[in-house]
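Student: predicted structure and sequence below. I'll ask about it afterward.
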Amino acid sequence: MVTVVVVDDSAFMRKAIATMLEKDPGIKVVATARNGEEGLELIRRHQPDVVTLDIEMPKMDGLTALRHIMMEMPRPVLMVSSLTTEGAEATLKAMELGAVDFIPKQLSRVSLDIIKIEEDLRNKIRSVAGRRIRPMGAARPAAPAAHAPGTAPAGGPGAAPAPRAAVTRAKSGQRRDVVAIGVSTGGPPAVQKVLAALPADFPAGILIAQHMPAAFTGPFAKRLDGVSKLTVKEAENGEPFRPGTVYISPGGKHLRIAQKISRIDIVVADEPREALYKPSANELMASVGEGVGRRALGAILTGMGNDGMEGMKVLKARGGRALAQSDATCVVYGMPKAVVDAGLADEIVDIDDMAGALVDGLYI
């Protein structure tokens, strides 16, 4: 049984979230709270598996409460966020502090999508329950060293993690120049960690499909631009693809590339409208694989489901290289697991080592 404490100053939202969650017999809302102070008391008392936490509340707001939770009793926290610029900025800050994902306040509205929204909420609760949560900047956990599929980690049980070995660089001098990253739940701090660690002279361009609403991707790109030595921006349809630039797919759109005779252009499009995720990591990976073949480097980071796996098949078939984030460092080991289980991952990498793996992976 997964236990949940719901913290929100809106009685309607507390009831809506509890009702949606308890339609799953494996989830029980053990308490609800009206503000951060009350929430902390109930979390200490009930020790729930997961917490849902509003941001704007009287007495103690959600960010303050989150800091207390992460210092005193770390556990998976889902923020309840408004889909506005201000809501996006506060939610991204919350995920830096250790929150794993967010629930849109709009889930309370009656719509034809309510069943899908309810299912997504319950899936998030089930997926993050029991995961070991670390606030951003905390020491890395003891975990097996990254290793290639089919090989055992170095050392025996309980061995200290070894640093990731650099990939042997080919003498041909050729290198990959297009990097595609697919990511979902737990993604913002993971992506921030990777981009902040990349050198200013990183010679490739990077395309990122992060499952995120449209209101969030602009603030997300702006936040990343402030911590990265590279230029980070929200992608625009038709703009030229440039090395040293990171393109974030706008929420609700798909991100692709179009290979021209002497250049690559960015494509931002609505189709396929029926895709489960917009942006879709599958669409991005397949487009990069089809467009540049062995010049492509794909990475799948933390997230629920298997988005990116089918696209990675195309990228690999065209000669590209595939990386997957390690189970030990994922908030949700879903998307990377699908790539690993399909035998597509050339390397399994801890998030702290992903920037180095991207640099090394450029060499063919």
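Tutor: In hand now; what should we look at?
Student: CA atoms for contacts and neighbours, from now on please.
Tutor: Fine.
Student: now tell me what touches stretch 287-295 from outside.
Tutor: Applying CA atoms under 8 Å, 6 or more residues apart in numbering, the contact partners of stretch 287-295 are 175-178, 180, 256-259, 296, 311-312, 314-321.
Student: one more time with 7 Å
Tutor: 175-178, 256-259, 296, 314-315, 318-320 (CA atoms under 7 Å, 6 or more residues apart in numbering).
Student: ditto for stretch 258-274
Tutor: Residues contacting stretch 258-274 (CA under 7 Å, 6+ apart): 236, 237, 238, 239, 240, 241, 253, 254, 255, 256, 257, 291.
Student: from those, which ones fall inside helices?
Tutor: Using DSSP state H, residue 291 are the members of the contacts of stretch 258-274 that sit in helices.
Student: now neighbour count and distance to residue 86 too, for the contacts of stretch 258-274, in TSV please.
Tutor: Output for those, formatted as TSV (neighbours: other CA atoms under 10 Å; distance: CA to CA, whole Å):
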residue	neighbour count	distance to residue 86
236	17	22
237	14	25
238	13	29
239	12	28
240	15	30
241	23	30
253	21	21
254	24	24
255	32	25
256	28	29
257	25	31
291	20	37
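Student: now the two most distant members of the contacts of stretch 258-274.
Tutor: Greatest spatial distance among those (CA to CA): 253 and 291, at 18.9 Å.
Student: still on that earlier bit, out of the contacts of stretch 287-295, which sit inside helices?
Tutor: Those of the contacts of stretch 287-295 lying in helices (DSSP H): 314, 315.
Student: only the buried subset of the contacts of stretch 287-295, as a ChimeraX command please.
Tutor: To isolate the buried ones among the contacts of stretch 287-295 in ChimeraX, judged by 16 or more other CA atoms under 10 Å, type:
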select :175,176,177,178,256,257,258,259,296,314,315,318,319,320
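Student: pasting the second one now:
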Amino acid sequence: MTIKVLVVDDSSFFRRRLTEILAADPELEVIDTANNGQQAVEKAIALKPDVITMDIEMPVMDGITAVREIMRQQRTPILMFSSLTHEGAKATLDALDAGAVDFLPKKFEDIARDKDDAVALLRQRVKAVARRRPIARSGAVTRPALTRSAFERPKLSERLQESSAPVRSGAAGSFKASGKKYKLLMIGTSTGGPIALQRIITALPANFPLPIVLIQHMPAAFTGAFATRLNGLSKITVKEAQDNDLLKAGVAYLAPGGKQMLIEGSDNQAKLRIKEDDSPRITFKPSVDITFGSAARVFKDQVLAVVLTGMGADGREGARLLKQYGSRIWAQDEASCVVYGMPQAIAAAGLMDVEVSLADTASKLIAEVTHG
């Protein structure tokens, strides 16, 4: 069966261009278009598409209001298109908060350097978000149909085969802290990550005993606005990481978009290094693998790393290195992920110590690091 797409944008040129790109994929079918948010709401209810692509600035009803109304009346996965500006970032974060699943830059050259790569990524992203029902913002999680990400299950090393089975999410109160001592909490995520991170970070207490490093796949124009938003909602301090920042307990450092964030120094006086990365071999900037790997060399077995919702497998190799040093790896469960790619890569590689649902991740983190 094809994935039914509703394209919403007030630009006839963009609607036509996007329709042509999506319709050229045999797995996708553009069933209709809309030129404002009010039409989008009406057609979402009438046509029940599998996914909606949505502009933000439109006449009659803007995209954020339309997202909120669609989530109220006809819950549908929505992919936002945004300008890479500070105002565009704020509006996109508002749209995600309203219920949109993910976003992409509206200019295709901002999606990828090569046009063919941009087109392929766009189609891939539409397919990925279409397979997931949006996560309820009230706290209850809508359980989606099970899906598989397109990557091969790697062979497990003898060491991992002999390791104990991971702790799976269970009923409230079933979690038991490991008793392990940590000096750093790291969280890596991609598609669906902004809302997942917001839910976790805002639930942490002001006296949280560890520094926190956050790696979210996000454009450079967005990370500053996202850090500011998290800081305003949280009891802990959240900031966009800067070069030479010293890691301090109770502070969360968000990796800047378009760059790589590494950890250097010693486990008692670690600092962040923010570096430009023009390498065409590195897909993600920031990359979870790169930051996780650098932390393994500094903190060895004293890291608690969490991999949340996201496409692909970024974080798997960094987690493998952390695991080799004796650190612990948690992964989000499939039911609460927007896209079960990155956590599935962790689970399939045999690297997962604990599987957690988004709803109880914060409480379990607090229990784990405080041995409560």
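Tutor: Here it is on my side, so go on. Owing to the predicted nature of the structure, the values given are computational and were not obtained by experimental measurement.
Student: what's the TM-score here?
Tutor: For this chain pair, the superposition-based TM-score is 0.91 by TM-score structural alignment, normalised by the length of structure 1; 351 aligned residues with a CA RMSD of 2.2 Å.
Student: now flag whichever of the contacts of stretch 258-274 of structure 1 is closest to residue 5 of structure 1.
Tutor: residue 253 (33.6 Å).
Student: that older thread, residue 11 of structure 1: which of the contacts of stretch 287-295 of structure 1 is nearest?
Tutor: Taking the contacts of stretch 287-295 of structure 1 together and measuring to residue 11 of structure 1 by CA to CA, the closest member is residue 256, at 42.5 Å.
Student: counterpart of that closest one in structure 2?
Tutor: Residue correspondence to structure 2 (TM-score structural alignment): residue 256 of structure 1 is matched to residue 262.
Student: residues contacting its match?
Tutor: So residue 262 of structure 2 contacts 272, 273, 274, 290, 291, 294 (CA under 7 Å, 6+ apart).
Student: so it versus residue 310 of structure 2, what's the distance?
Tutor: 21 Å (CA to CA, to the nearest Å).
Student: same question for residue 122 of structure 2.
Tutor: 15 Å.
Student: next one: residue 33 of structure 2
Tutor: From residue 33 of structure 2 across to residue 310 of structure 2, the span is 28 Å (CA to CA).
Student: can you map out the strands along the stretch 201-350 of structure 2?
Tutor: Assigned by DSSP state E, counting those that start in this stretch, the strands in the stretch 201-350 of structure 2 fall at 212-216, 237-240, 251-254, 259-266, 269-276, 303-307, 328-332.
Student: any chance of these in CSV with distance to residue 342 of structure 2 as columns?
Tutor: Below are the strands of the stretch 201-350 of structure 2 laid out as CSV (distance: least, CA to CA, whole Å):
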stretch, distance to residue 342 of structure 2
strand 212-216, 12
strand 237-240, 23
strand 251-254, 19
strand 259-266, 18
strand 269-276, 23
strand 303-307, 7
strand 328-332, 8
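Student: closest one to residue 18 of structure 2 among the ones you listed?
Tutor: Going by CA to CA, the one of the strands of the stretch 201-350 of structure 2 nearest residue 18 of structure 2 is strand 212-216, 26.2 Å.
Student: so that closest one matches what in structure 1?
Tutor: Under TM-score structural alignment, the match for strand 212-216 of structure 2 is residues 206-210.
Student: how about residues contacting the matching stretch?
Tutor: 178-184, 245-249, 255, 279-281.
Student: follow-up on the earlier one: so which of the strands of the stretch 201-350 of structure 2 is nearest residue 164 of structure 2?
Tutor: That would be strand 328-332 among the strands of the stretch 201-350 of structure 2, by CA to CA, at 12.4 Å.
Student: and that closest one, how far from structure 1 on average?
Tutor: Aligned to structure 1 and superposed, strand 328-332 of structure 2 gives a mean residue distance of 0.4 Å (mean CA distance after the TM-score superposition for structure 1).
Student: among the contacts of stretch 287-295 of structure 1, which two are most distant?
Tutor: Of all pairs in those, the most separated under CA to CA is 175 and 256 at 20.6 Å.
Student: that older thread, residue 33 and residue 310 of structure 2 - which one has more neighbours?
Tutor: When residue 33 of structure 2 and residue 310 are compared for neighbours, residue 310 comes out ahead with 25 against 21, by other CA atoms under 10 Å.
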